[in-house]
Each structure stands twice: as C-alpha cells, then as structure tokens.
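Visitor: need a 3D model of the sequence below.
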Amino acid sequence: MTASRGRTGRPPLTEERKAEIRLEIARAAVELFVEQGVAATTGEQIGQAVGVSARTVWRYFPSKESCVRPLFTAGIDVIAAFLRDWRTGQPLEEAFDQALTDELRLTPGPGYTTVGALIRLTWTEPGLRAVWLQSYDEAEPAFARALAERAGLPADDLRPAIQAAVLNAALRAAVEHYARRTADTDQAPATAEAELAATMRSALAVAAQGLA
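Guide: Okay, the predicted model is just below:
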C-alpha cells in the first residue's frame, strides 16, 4: 500500500499577507510614478522595488495604474465606521477628528507630499484618474449604508444616498484642494499631515451644513 503524499511547496498565502503585498506594491508604484512618471514605469520595476516578479504584480493588479488603488481606498471602512457612530448634535468635523487621523496613518509608506504629487498626476494621467474616481464610486454606497444605519432608515432610502454623495464630494474636493495648494512647496511630513487633516476638517464642516 502506497502512503499518500502530502502537499509540497510553499504554503498558501493568508489574506492578511496578500493585503500586505498589495500595499507594498502600491507604495512602490507611487514612488516610481512620482519619480519618473507613469509612462516610464514598468511592471518589472515595480516588482523589483518590492522584491517580487512582474508576474506577481500582474497577479494582484490588472494594470500598473491600478497598483495605487489600495492607497486610494484604504480609508473607506474607517470613515464608514465613524459615520455609524456619529452622535446626533455632534459637529461632523469633531466626530471625524480621530477618523481622519486614523485614515492618514492607515498606509504608512509614501509621505503626504508624495501622495499629493500622486493626486496631481491623476489630473494628467487618464489611467490614474480612472482609478482615483473609481475609489470614490466605491466609497459612496459604503457611506450611504453607514448613514442609513445611523438614522435607522432602509438601505435604499434616498436621503442617506444624497448625504453620502455630499460627504464624498467634500472629501474628494478637500484632498484635491490640498494637492493644488502644496504643488510648489516642500513640506515636512508633520506639516503636510496637519495641513491635509485641517483641509479635510474644513470640508467636513461645510458638508455638515447639509447633513444635519
């Protein structure tokens, strides 16, 4: 009787490790895009920066532009969670104070000045722009569900959908405003973080006037 052979080779990656690899690829892609441009960056270069093959890069992402997607979508769950916990009568920007801090620190790697440069690239690179806008398309229904849950409304109610659209637009406008303002400046990391957070709080204060 022949003994059955066990599985050989490397054990399968956990979902946590896969997420880590996606972030590593995203950070490397951002640095290369900002340093040398999107057109000049190859999958091989992104992989080399992380220590993986180009084949591995394409296993996780369909295109080099989509490699930055994890950095664009990292804060969706954080913001949705704070929307659900937002207390009646509490200023929105106050409720989001810790949420914004958490979001800004979710994906350490490229500095905030580098992220600002990446946002500016989305204005001239159609592939990156598509990924940037898609991340907000994904965020809006998540925010709407959180607001509906907070208010005890059906998930398909129009009111939280409109509120989520207002909030989503405010957050995007804030980040793009920050990117424009810092285009010609060389900020220290702490200064960049503080300015981005302040800009987002200001946008939330304006948006809250229509969300009360």
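Visitor: could you use CA atoms for every contact and neighbour count after this?
Guide: Fine.
Visitor: tally of neighbours for Ala161?
Guide: As a burial measure, Ala161 scores 21 neighbours (other C-alpha atoms under 10 Å).
Visitor: repeat that for the one 4 residues further on.
Guide: Taking other C-alpha under 10 Å as the criterion, the count of residues near Ala165 is 18.
Visitor: quick one: contacts for the spatially closest residue to it that is not a sequence neighbour?
Guide: Among residues not flanking Ala165 along the chain, Glu140 sits closest, at 6.1 Å (C-alpha to C-alpha, 6 or more residues apart in numbering). Applying C-alpha atoms under 8 Å, 6 or more residues apart in numbering, we find Glu140 in contact with 161, 164-165, 168.
Visitor: kindly recompute the last result at 7 Å.
Guide: By C-alpha atoms under 7 Å, 6 or more residues apart in numbering, Glu140 lies in contact with 164-165, 168.
Visitor: mind checking the SS state of the spatially most central residue of the chain?
Guide: A centroid search over the chain (C-alpha atoms, centre = their mean) returns Phe72, at 2.3 Å, as the residue closest to the centre. Here Phe72 is recorded as helix under DSSP: H, G, I helix; E, B strand; the rest coil.
Visitor: just checking, it touches Tyr136?
Guide: No - Phe72 lies out of contact with Tyr136 (C-alpha atoms under 7 Å); the separation is 8.4 Å.
Visitor: where exactly do the helices run in the protein?
Guide: For the chain, the helices defined by DSSP state H occupy 15-36, 43-50, 54-60, 69-73, 76-85, 92-95, 97-104, 112-121, 126-151, 158-181, 189-208.
Visitor: could you also give me the structure for this next sequence, so I can compare it with the first?
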Amino acid sequence: MGKTAPPVRRGRRPMSDRRRALQRLEISRAAIRLFREHGVAATSGEDIAGAVGLSARTLWRWFRTKESCVEPVLSLATDAFTASLGRWPDGRSLDEHLLTDYRAPVDSGPDDAELVFAVLRLSRAEPALRAIWLVVQERAEPVLAGILAERLGRACDDVAIRVQAAALNAALRIATEDIAAATADGQEPPIDDLVERLSAAVRAAGHGVLDRTAHPR
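Guide: The predicted model follows:
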C-alpha cells in the first residue's frame, strides 16, 4: 500500500516576527495621524483598525488600548539612541559621537520623527499618551545600562551604571520633548537640531563619567 499523503493545511500562514513588527508600526502611524487630526477622545480602536484595513479584533490582539497603539513609533526614538550608543567608539566623547552618528532606525519612515513629536505634543493634555511614552523610556533604560556595563567592564546592576543609564535616558527624553514643544504641528525640524540638542543633553548628563577618558576596568 502506498503512503497516505499528509493532510493539506488550510488557513493563513503564520506571520513572521518582522512582518508583525512592521504591521504594528503601520498601525501606530495610522493611530497617531488620527489622534492628531481628530483628537484621542474622538478616535476609536475601530477607526484605527479601519485605517489600515484590519479588523478591530486583530487590533485588540496586538494592543491593549487605543492609546498604546502609539508605542511602536515612540520606540523608534529610543531604538535610534541605543543603536548609536552601541556604535560609540573608544577615544571619543559620547556627545561628539552622536553629532556624526545618530540616525533614524532602518524601519523608520520619512515622517516618523514628526509623528513622535506629535504624540509628545498631544501627551501634554493626554495622560494616557504620556504614560505610554514613559513606559517606552523605562524599557530602554536596562538596554542602555547593558551597553554601558559592557563598555566600562562593570556589572549591569552596578549603581554607577544604573544611574548613568537613567541620566542618558533623561537626556533623550528632555531633548525630544523640547524639540516637540518648539515645533509647530506638522513641521519636522531639521535632524541637525534634534541631534545638537540631544548631544548637549547627553553632555550635561555625563558629568565627566562618559568622556573620552573612560576606559574599561
């Protein structure tokens, strides 16, 4: 007797992690545009799902609340900073390094920087959006600590490493929020303005710990 053929699987193929991340990013962009145009209160989860051609059921599988839809775009800001920190070479201060190295992540779109600023402007009157921004910042902090610990030959739980990571995180938050506040809605500032402000904030946060004289122990 011949072997029985394996059953044919029906239904959709499982989505890859990268495709899922890109889909979440598209949802995030759509949500921010709707929030900016109509306001958070007047925008529903169904509105966001419809803008990207998804069902509301799918949207709620990926996001807890409509406000949490902004998280993937906000994460681009912290991703760019941690990536640049990871490329920081020996013999150069971090603030100087950022001036020439800081750049948008690979998956970033042409208006993603402005979408980040739009969320931060909205967050001044929307506590739920502010909470999401702070959660994104909190998640970035241990990543920063890990990069610093490896560079300086210390443990991630070293109090000096943790404090410095928190200071860098605060520098990123303050610089980004300042640019958002100084920029009109829909207007994206030159990338040089953001980088220069971020570099100045990092220099203020370093207090000499992260200067060119820092070497692994």
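Visitor: still on that earlier bit, so which of the contacts of Glu140 of the first structure comes closest to Trp123 of the first structure?
Guide: Trp123 of the first structure has its nearest neighbour among the contacts of Glu140 of the first structure in Asn168, at 18.4 Å by C-alpha to C-alpha.
Visitor: how far away is the closest one from Leu211 of the first structure?
Guide: Taking C-alpha to C-alpha, to the nearest Å as the measure, Asn168 of the first structure falls 12 Å from Leu211 of the first structure.
Visitor: cool, and Val57 of the first structure?
Guide: Separation of Val57 of the first structure from Leu211 of the first structure (C-alpha to C-alpha): 41 Å.
Visitor: swap in Asp77 of the first structure?
Guide: Applying C-alpha to C-alpha to Asp77 of the first structure and Leu211 of the first structure gives a distance of 20 Å.
Visitor: what's the burial count for Gly39 of the second structure?
Guide: Counted with other C-alpha under 10 Å, Gly39 of the second structure comes out at 13.
Visitor: check Asp156 of the first structure too.
Guide: Neighbour count of Asp156 of the first structure, defined by other C-alpha under 10 Å: 12.
Visitor: ok, it - contacts?
Guide: Asp156 of the first structure neighbours (C-alpha under 7 Å, 6+ apart): none.
Visitor: then Gly111 of the first structure?
Guide: Gly111 of the first structure sits next to Pro189 when contact means C-alpha under 7 Å, 6+ apart.
Visitor: could you find the closest non-adjacent residue to the counterpart of Val34 of the first structure in the second structure?
Guide: Superposed on the second structure with TM-score structural alignment, Val34 of the first structure falls opposite Arg36. Spatial nearest neighbour of Arg36 of the second structure, excluding adjacent residues (C-alpha to C-alpha, 6+ apart): Ala118 at 6.9 Å.
Visitor: more neighbours: Val57 and Leu211 of the first structure, which one.
Guide: Using other C-alpha under 10 Å as the criterion, Val57 of the first structure and Leu211 rank with Val57 on top: 23 against 17.
Visitor: the more buried one maps to what in the second structure?
Guide: For Val57 of the first structure, the aligned residue in the second structure is Leu59 (criterion: TM-score structural alignment).
Visitor: now the residue mapped onto Ala198 of the first structure from the second structure: how far from Ala41 of the second structure?
Guide: Aligned by TM-score structural alignment, Ala198 of the first structure pairs with Glu196 of the second structure. The gap separating Glu196 of the second structure from Ala41 of the second structure is 35 Å, by C-alpha to C-alpha.
Visitor: still on that earlier bit, surely the match of Val57 of the first structure meets Ile48?
Guide: No - between Leu59 of the second structure and Ile48 there is no contact under C-alpha under 7 Å: 8.2 Å.
Visitor: test my guess that Gly127 of the first structure contacts Glu65.
Guide: Yes - using C-alpha under 7 Å, Gly127 of the first structure is in contact with Glu65, at 5.8 Å.
Visitor: more neighbours, these two?
Guide: Legend: neighbour count by other C-alpha under 10 Å for Gly127 of the first structure and Glu65, higher for Glu65 (24 against 16).
Visitor: buried ones in stretch 36-47 of the second structure?
Guide: Within stretch 36-47 of the second structure, the residues scored as buried using 16 or more other C-alpha atoms under 10 Å are 36, 40, 43-45, 47.
Visitor: Ile147 of the second structure maps to what in the first structure?
Guide: Under the alignment by TM-score structural alignment, Ile147 of the second structure pairs with Ala146 in the first structure.
Visitor: right, I'll call it a day here.
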